[in-house]
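Engineer: Mind folding the following:
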Amino acid sequence: MSKHNGEKPYMCGECGYRTADRSNLTVHMRKHTGEKPYKCEQCDFSTRFKVNLDRHIAKHTGEKPYMCGECGYRTADRFTLNRHMRSHTGVKPYKCDQCDYSAARKESLEQHMIKHTGEKPYMCGQCGYRTADRSNLYYHMRTHTGEKPYKCDHCDYSAIRKTYLDQHMATHTGEKPLVCGECGYRTADRSALTRHMTRHTGEKPYKCDLCDYSAATKTNLDRHMTKHTGEKSYTCEECGYRTAYRSALTRHMKTHTGEKPHKCDQCDFSAIQKVSLDKHMAKHIKPT
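Structural biologist: Modelled structure (predicted):
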């Protein structure tokens, strides 16, 4: 009944967290106790959540039993499939209580909230790196441990993040599975599709808190903010390269992935940057 009347009778005695579901409280308490009851039988990985164990096990088995009936997308865990389905239904259950923003994923809402708070609570004990996103800290720590768990099965490339491996794989397959429903634009990079969609919506959600500037992409806001701060906030987790611009970091990452997306249509030349392709094309132009 608590789901209907909004009552949350179960409370954490450590931090005041409240919930309508006793099992949610049990899982929450593991944050305080450090308990990780879900153990991998093939390595020493353990976790607080079964969904995390399922996701981890897929690294050993490669199995992806959960499939989307709309588009054929497959995944190793039910939670990820449920989240994916929102891309078809348009459901965005996570609402910002300070503006009209809503999101399909809780992580997206948490990322959005830092625009209001500016908080970066997660800090690396090795080097002092700070971030607003727990997963960013998790990946950052691999720059210290050297761990690169995502392996290419076509060559000896390995990566800190799955997104880097996915981008690298496009160099082997040429596949661009993500499609814009408005104009048919295709890409291998989910963040590139998100940036592209703002062209259709006209949305400029990224606001400067020092002046009245707003932007369609975080990259453009970050570029603008350097005029105020001079900060170089984007760091390559592979080699430590720093830049003020996300786009510059994206280009830089291709030096690690080997990706050369800009292809000459007259020979087999390819380049990391469009400017390099433009210079190359001049060789094909015959002087008049």
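Engineer: When you work out contacts or count neighbours from here on, use the C-alpha atoms and nothing else.
Structural biologist: Noted.
Engineer: ok, so what distance separates residue 11 from residue 25?
Structural biologist: Distance of residue 11 to residue 25, computed by CA to CA, to the nearest Å: 7 Å.
Engineer: Mutual contacts of the two, please.
Structural biologist: Here residue 11 and residue 25 share the contacting residues 18-19, scored by CA atoms under 8 Å, 6 or more residues apart in numbering.
Engineer: Now do the helices in the chain.
Structural biologist: Secondary structure of the chain, counting by DSSP state H: helices at 2-5, 22-33, 50-61, 78-89, 106-117, 134-145, 162-173, 190-201, 218-229, 246-257, 274-281.
Engineer: Also this sequence, please, to line up against the first:
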Amino acid sequence: QHGIESTRERIQAGKPQKGALRLYAFQMGTYLLLELWDDGRGLDIEAIKQAAVKNQQFTSEELEVMPLPQIESLVFNPGFSTDSFQRGVSEKGMGLDLVQSTVKRLKGAVYVGSTPGSGCMIQVQLPGPMPPVHLLIISVAGQKYGISIDQVQTTTHLPAQGSKTSRHQEFVGEDGQVVPLVSLADILEVEEQFKQNELCPCVVVVVDGKPLGCLVDEILCEQEVRPQPQGLILKKVRNVSGATILNSGEVCLILNPDDLIRTAQKHLAVSLSS
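Structural biologist: This is a model prediction of the structure:
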């Protein structure tokens, strides 16, 4: 019903005697795409509809108004088969179901498309390696953090204050711009380590033209790294956009400047009102 026709059928259809399979692999954005094409008869849509009704998955009325891509995707349903004679795994409707479940475990997706009489295409999308990013590596409370260099306006040194209540709320940058100032240790809710009366390193980040000065313990270096995919746990962590492994083998959290500015605005509002 599906797939490559017999030699006789192909000759009658004006096709080469031997069927063709083409496999393509390429990257699109952060995804790896695999495409398998054949030049066979394509999916038998009527056979798929009949099997769906026979298996009591859908009624004829539902299938009549169902979009074609959704009907084609029924071949991925568990146990779905248009073959009346179940001789093996694929005939039991387990082949494409196993493909889809495996791809989903890899956090990917699989799609099918077909042109009657011309062939079929199956596309697998898998998360690929994320593009490298250039980070400024800093230290706060003994932990290394990274900030995208694209969102760092400048770095400087400012006099450190001995207590949170006496901390400067802003400073004037070299270009005369007034920059709100916070301790990154305060924002991340960790213990700061720079000492009183020392010059404290400051990283000025900017988002949509809004600057924020962040006092840190140390400004260490710049590195080009590949961020790791953000898991469910990190997605719930405020001020963090991801993580990476530094050249030293250490784990480094990547800070989210958008979140930092929002959190800083709340801290500054509380500080000014107290």
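Engineer: what's the TM between chain one and chain two?
Structural biologist: The TM-score (TM-score structural alignment, normalised by the length of the second structure) is 0.23; 108 aligned residues with a CA RMSD of 6.2 Å.
Engineer: show me the contacts for residue 110 of the second structure.
Structural biologist: Counting by CA under 8 Å, 6+ apart, residue 110 of the second structure has contacts 100, 103, 122-125.
Engineer: ok, now with 6 Å
Structural biologist: When contacts are counted by CA atoms under 6 Å, 6 or more residues apart in numbering, residue 110 of the second structure is found next to 123-124.
Engineer: Go over the secondary structure and confirm it is in a strand.
Structural biologist: Yes. Counting by DSSP: H, G, I helix; E, B strand; the rest coil, residue 110 of the second structure is located in a strand.
Engineer: Distance-wise, check it relative to residue 207 of the second structure.
Structural biologist: 37 Å.
Engineer: Ok, residue 268 of the second structure next?
Structural biologist: Using CA to CA, residue 268 of the second structure is found at 17 Å from residue 207 of the second structure.
Engineer: Kindly report the same for residue 112 of the second structure.
Structural biologist: 41 Å.
Engineer: more crowded one of these two?
Structural biologist: Between residue 112 of the second structure and residue 207, counted using other CA atoms under 10 Å, the more crowded position is residue 112 (19 against 15).
Engineer: Residue 235 of the first structure: which of the helices of the first structure is closest?
Structural biologist: helix 246-257 (7.3 Å; CA to CA).
Engineer: What lies in contact with that closest one?
Structural biologist: 168, 219.
Engineer: Relative to residue 123 of the first structure, which of the helices of the first structure is closest?
Structural biologist: That would be helix 134-145 among these, by CA to CA, at 7.1 Å.
Engineer: any idea of the angle that closest one forms with helix 106-117?
Structural biologist: 100 degrees (axes from the mean of the first three to the mean of the last three CA atoms, to 10 degrees).
Engineer: Going by neighbour count, list what's buried in helix 134-145 of the first structure.
Structural biologist: 137, 140-143 (16 or more other CA atoms under 10 Å).
Engineer: With stretch 98-111 of the second structure instead?
Structural biologist: Counting neighbours by 16+ other CA under 10 Å, one finds that the buried residues in stretch 98-111 of the second structure are 100-101, 103, 108-110.
Engineer: quick check, nearest of those to residue 145 of the second structure?
Structural biologist: For these, the closest approach to residue 145 of the second structure (CA to CA) belongs to residue 108, at 29.4 Å.
Engineer: which ones are touching residue 162 of the first structure?
Structural biologist: By CA under 6 Å, 6+ apart, the contact list for residue 162 of the first structure reads residue 150.
Engineer: I'd like to know how far it sits from residue 215 of the first structure.
Structural biologist: Distance from residue 162 of the first structure to residue 215 of the first structure, by CA to CA: 28 Å.
Engineer: Kindly report the same for residue 26 of the first structure.
Structural biologist: For residue 26 of the first structure, the distance to residue 215 of the first structure - CA to CA - is 42 Å.
Engineer: These two: which has the busier surroundings?
Structural biologist: residue 215 (18 against 12).
Engineer: thinking that one is in contact with residue 195, fair?
Structural biologist: No. The pair residue 215 of the first structure / residue 195 is not scored as a contact, 10.8 Å apart, by CA atoms under 6 Å.
Engineer: what's the burial count for residue 33 of the second structure?
Structural biologist: 20.
Engineer: do the same with residue 57 of the first structure
Structural biologist: Neighbours of residue 57 of the first structure (other CA under 10 Å): 20.
Engineer: Can you point out the buried residues in the longest helix along the second structure?
Structural biologist: Looking across the second structure with DSSP H, the single longest helix is helix 257-273. Judged by neighbour count using 16+ other CA under 10 Å, the buried positions of helix 257-273 of the second structure are 257-258, 260-261, 263-264, 268.
Engineer: Next: stretch 60-70 of the second structure.
Structural biologist: Applying 16+ other CA under 10 Å to stretch 60-70 of the second structure flags residue 63 as buried.
Engineer: got it, and stretch 178-190 of the second structure?
Structural biologist: 179-188.
Engineer: For residue 138 of the second structure, state which of those residues is nearest.
Structural biologist: Closest to residue 138 of the second structure, out of all of those and judged by CA to CA, is residue 184, at 10.4 Å.
Engineer: so that closest one sits right up against residue 214, yeah?
Structural biologist: Yes. Counting by CA under 6 Å, residue 214 is a contact partner of residue 184 of the second structure at 5.3 Å.
Engineer: follow-up on the earlier one: who wins for proximity to residue 263 of the first structure among the helices of the first structure?
Structural biologist: Residue 263 of the first structure lies closest to helix 274-281 among those, at 7.3 Å (CA to CA).
Engineer: mind listing what's buried in that closest one?
Structural biologist: By neighbour count on 16+ other CA under 10 Å, the buried set for helix 274-281 of the first structure is residue 277.
Engineer: what does it contact?
Structural biologist: 262, 271.
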